[in-house]
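Visitor: Provided below for reference: sequence and predicted model.
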Amino acid sequence: MSTSFHYPAFGIPRELDGLRREVRAFLGEASQGWSGWDIGHSWTGFDRAFSREVGRRGWIGMTWPKAYGGHERSALERYVVVEEMLAAGAPVGAHWVGDRQSGPLLLRIGSEAQKRRFLPKIASGEAAFCIGLSEPGAGSDLASLRSRATRVDGGWRLNGRKIWTTYAKNCDFMIGLFRSQGTAEADKHKGLSQYLIDLQSSGLEIRPIVDLTGEAHFNEIVFDDVFVPDESLVGRENEGWAQANAELAFERSGPDRYLSSFPLLPLSIDAVNAAGRADRLSARRLGEALADVVTLREMSLSILGQLAAGTTPAQEAALTKDLGTTFEQRLPELVREITDHAPVLTEGDTLSELQAYLVQSVPTYSLRGGTREIMRGIIARGLGLR
């Protein structure tokens, strides 16, 4: 990675500079040998050994109580670690969902037994989680899901399908949303429940979905009478819709929603300077990109404060996600405009390799975590426009 560009520390207290230097030193050593293709995966890079080392250093579950394997550090300390990892393109996928989403959900509404069983495993980097929300045929209307949980002796039987589940084939557990009462036609937002699912369960089949890059981050999961015990219910029965929406605020507002393409920026600055092409056009275009980063970062930090206060800033998170993914999708075109690096897999050319991966993958950024249209619908409702 570039050594001439340092991610700005606007809005973060100077007393956290020591932590930032510590994380950068670790990443400087760990990143030896990472190709541009590797860096481009960012938070979808799946490396269990890396996640275990991050857990050993106390950088997963940072804000959680020590009783559950956490470290009782501040939300801003966690933010510093997260943005440094993303800015470097670190392969955090094996612990990302658990740390960002599933762990906080269990900490907030999980049973004591669930907290003690799962949170320490997430914090140590041992347990990888995925999220089961989207379904075939439902489009972007999550609440119209038809996968069903049927009450049986000692628990539930799960039937149906989930799709676009990131790294399901590599993960240990899923928190899935199923219809436990009523029908989608009657009142689609009611009668939904969330369950903790062991991905080695009998009757469960995971089908990888190969994408344009030739890889298979996304998966379809088929549930054929999969049994989950009573203690697998997360929160309260039939209140899954509200729970899932609160969970999505964590997913849509973090720095991963504007930093997935960020490693292109410092590499582009280095390339422009090395080629002697630092003209007015490149200065203006790079300045605009940096201004966008700073603005999006302030928005994300604002939502972090609201989440820490126990609120659910759904509209704010949707706006940050919409603007952030738009920014991420623009960066490869910016590189094409101001440098002579083509998006090709040229061994040893980190910028070209990184650009090659992102050109193929950035179209998905406005789909994952909710489509752009859904985000704008949430924003419109928050403004009273629909």
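Guide: Alright, I've got the coordinates. Here the structure is a predicted model, which means the values were calculated and not measured. Numbering: from 1, shown residues only.
Visitor: use CA for all of it now, contacts and neighbours both
Guide: Will do.
Visitor: identify each buried residue in stretch 359-372, please.
Guide: 359, 361-362, 365-366, 368-372 (16 or more other C-alpha atoms under 10 Å).
Visitor: these in strands, which ones?
Guide: Among the buried residues of stretch 359-372, no member falls in strands (DSSP state E).
Visitor: out of those residues, which sit inside helices?
Guide: Among the buried residues of stretch 359-372, DSSP state H puts 359, 361, 372 in helices.
Visitor: tell me the one among those nearest to residue 159.
Guide: Residue 159 has its nearest neighbour among these in residue 372, at 29.2 Å by C-alpha to C-alpha.
Visitor: from residue 242, how far off is that closest one?
Guide: Separation of residue 372 from residue 242 (C-alpha to C-alpha, to the nearest Å): 21 Å.
Visitor: equivalent analysis for residue 58, please.
Guide: In terms of C-alpha to C-alpha, residue 58 sits 31 Å off from residue 242.
Visitor: against which helices or strands is the helix ranked longest in the chain packed?
Guide: Counting by DSSP H, the longest helix found in the chain is helix 280-308. Applying 3 or more C-alpha pairs under 8 Å, 6 or more residues apart in numbering; DSSP states H and E, one finds that helix 280-308 contacts helix 240-253, helix 264-274, helix 314-338.
Visitor: doesn't residue 175 fall inside a strand?
Guide: Yes: judged by DSSP: H, G, I helix; E, B strand; the rest coil, residue 175 forms part of a strand.
Visitor: enumerate every residue touching it.
Guide: The neighbours of residue 175, taking C-alpha atoms under 8 Å, 6 or more residues apart in numbering as the test, are 102, 129-132, 194-197.
Visitor: then this one, side by side with the first:
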Amino acid sequence: MSSILSPLNLAAVPAQDEALREPIRAFLRDALNDVPMVMRARGVCEADPHFSRKLAEQKLIGLCLPAEHGGGGRSYFSRFVLVEELLIQGAPAAAHWVNDRQTGPLLLRFGSPAQRDYFMPRMLASEVFFCIGMSEPDTGSDLASVRTRAVRTEDGRWRLNGRKIWTSNGHYSHYMCALVRTSGSLEDRHKGLSQMIVDLSLPGVTVRPIKDLADDEHFCEVLFEDVLLPADALIGEEGSGFKQVTSELSYERSGPDRIYSAMVLIEGWLAELRSIDNPGMAVTALLGRIAGRLAVLRGMSLAVAHKLDRGEHVDLEAALVKDLGTEFEQAVPGWIAQALELTHDHPPSAALRETLAYITQICPSFSLRGGTRQILRGIIARGLGLR
């Protein structure tokens, strides 16, 4: 615990990575010039393969992946800058998001040379897209309760049966990185779990989009019925899936994407607030609350990027950033609604009202992505030696 409570050494984006910001902004201004605010508020939940390919043409996918595998060979701070700008502008980046954020690093760390050679160039070019197969019905964030099972066949292949749920953009993806049980039973918990690459075009795979409260179809249910996977579908060592997926989730939980989900709404509100000469002390206090919390969370996320850049494990730190970050994200629409009530003499635009309504509808999901708060707090408690 002493290391967590030691004096804070603030990380900062190095100058060479900060220099990426303006070219990225210029690219996004051109790409998103005519996109309405409420559509940009959907941000990285929206999949646009054409946009992802344009980003790949700019060499902006895989910035911190090794150059020998086609990446940019830069530090984790470079991707931090990119992700900040994508989220603030509300870019429709969901198609390649999993590739860049976690599946690419996962394959580099645990994948075979053949898997890396085949998938990495295609992922970096946005020619193929991955989704994540973790959660299942009746298990949610308790990944040790996974029931989907892959069994070896006589010819060395894997026969896959089971079901995944809340699979973001499964209907746009070509492959799934799935956590499955390859030995043992449910009572074995995390023992016997492995990760597999699943080609979603194979016979026996069914992908069903699930509509949410906002009438979007980002989530999917994916069913596997006697799906035959090749022998080399296994990622890493058989039975090491839980360790691997914990490492993978650190990438998912630590970045600014667990802080900035409501940034298009914040930016839209600020743009209209600037036209009010004297919004009042209460509104100014709300603005200070948002800015203060955002600054602290950004500093925490930068510190995690610094640790990742040094090759350190960040399971505990990533869980803290994700837990506190989603708490902030979910509070933002309520704070802005309160601020708009306090400036009723200056009614908001229709675009801002529509964007506020959308974020209010969708914000309950912020604390579900990447693990529920209850699961995260269990990880935090264990990391601090409290359980």
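Guide: Thanks, I have the structure now. Quick caveat, the model's predicted, so the values are computed rather than measured.
Visitor: just send the ones in helices among the buried residues of stretch 359-372 of structure 1 back as a markdown table, with distance to residue 305 of structure 1 too.
Guide: Output for those, formatted as a markdown table (distance: C-alpha to C-alpha, whole Å):
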| residue | distance to residue 305 of structure 1 |
| --- | --- |
| 359 | 33 |
| 361 | 31 |
| 372 | 24 |
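Visitor: looking at these, which is nearest residue 38 of structure 1?
Guide: Nearest to residue 38 of structure 1 among those: residue 361, at 12.8 Å, using C-alpha to C-alpha.
Visitor: hmm, back to that, pull the most distant pair out of the buried residues of stretch 359-372 of structure 1.
Guide: 359 and 370 (20.2 Å).
Visitor: I'd guessed residue 102 of structure 2 sits against residue 253; true?
Guide: No: Residue 102 of structure 2 lies out of contact with residue 253 (C-alpha atoms under 8 Å); the separation is 10.1 Å.
Visitor: which one's more surrounded, these two?
Guide: Shown here are residue 102 of structure 2 and residue 253; by other C-alpha atoms under 10 Å, residue 253 has more neighbours (26 against 20).
Visitor: does the more buried one touch residue 316 like I think?
Guide: No: Residue 253 of structure 2 is not in contact with residue 316 according to C-alpha under 8 Å; the separation is 10.1 Å.
Visitor: show me what counts as buried in stretch 193-205 of structure 2.
Guide: 193-200, 205.
Visitor: closest one to residue 161 of structure 2 out of these, please.
Guide: residue 205 (9.4 Å).
Visitor: hmm, residue 223 and the closest one touching each other?
Guide: Yes: checked against C-alpha under 8 Å, the pair residue 205 of structure 2 and residue 223 is within contact range at 5.7 Å.
Visitor: so which residues of the stretch 101-250 of structure 2 form helices?
Guide: 104-110, 113-124, 241-254 (DSSP state H, counting those that start in this stretch).
Visitor: re earlier: can you redo the buried residues of stretch 359-372 of structure 1 as a markdown table with distance to residue 48 of structure 1?
Guide: Listed next are these as a markdown table, based on distance: C-alpha to C-alpha, whole Å:
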| residue | distance to residue 48 of structure 1 |
| --- | --- |
| 359 | 26 |
| 361 | 22 |
| 362 | 24 |
| 365 | 24 |
| 366 | 27 |
| 368 | 22 |
| 369 | 23 |
| 370 | 27 |
| 371 | 29 |
| 372 | 31 |
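Visitor: tell me how far residue 228 of structure 1 lies from residue 173 of structure 1.
Guide: According to C-alpha to C-alpha, residue 228 of structure 1 and residue 173 of structure 1 sit 12 Å apart.
Visitor: find residues that contact each of those two.
Guide: Jointly contacting residue 228 of structure 1 and residue 173 under the rule C-alpha under 8 Å, 6+ apart are 196-197.
Visitor: count of neighbours near residue 171 of structure 1?
Guide: Around residue 171 of structure 1 there are 19 residues (other C-alpha under 10 Å).
Visitor: before we move on, what about residue 118 of structure 2?
Guide: Neighbours of residue 118 of structure 2 under the rule other C-alpha under 10 Å: 11.
Visitor: how about the helices and strands packed on helix 280-308 of structure 1 in JSON lines, adding distance to residue 81 of structure 1?
Guide: JSON lines is the format used below for those (distance: least, C-alpha to C-alpha, whole Å):
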{"stretch": "helix 240-253", "distance to residue 81 of structure 1": "16"}
{"stretch": "helix 264-274", "distance to residue 81 of structure 1": "18"}
{"stretch": "helix 314-338", "distance to residue 81 of structure 1": "19"}
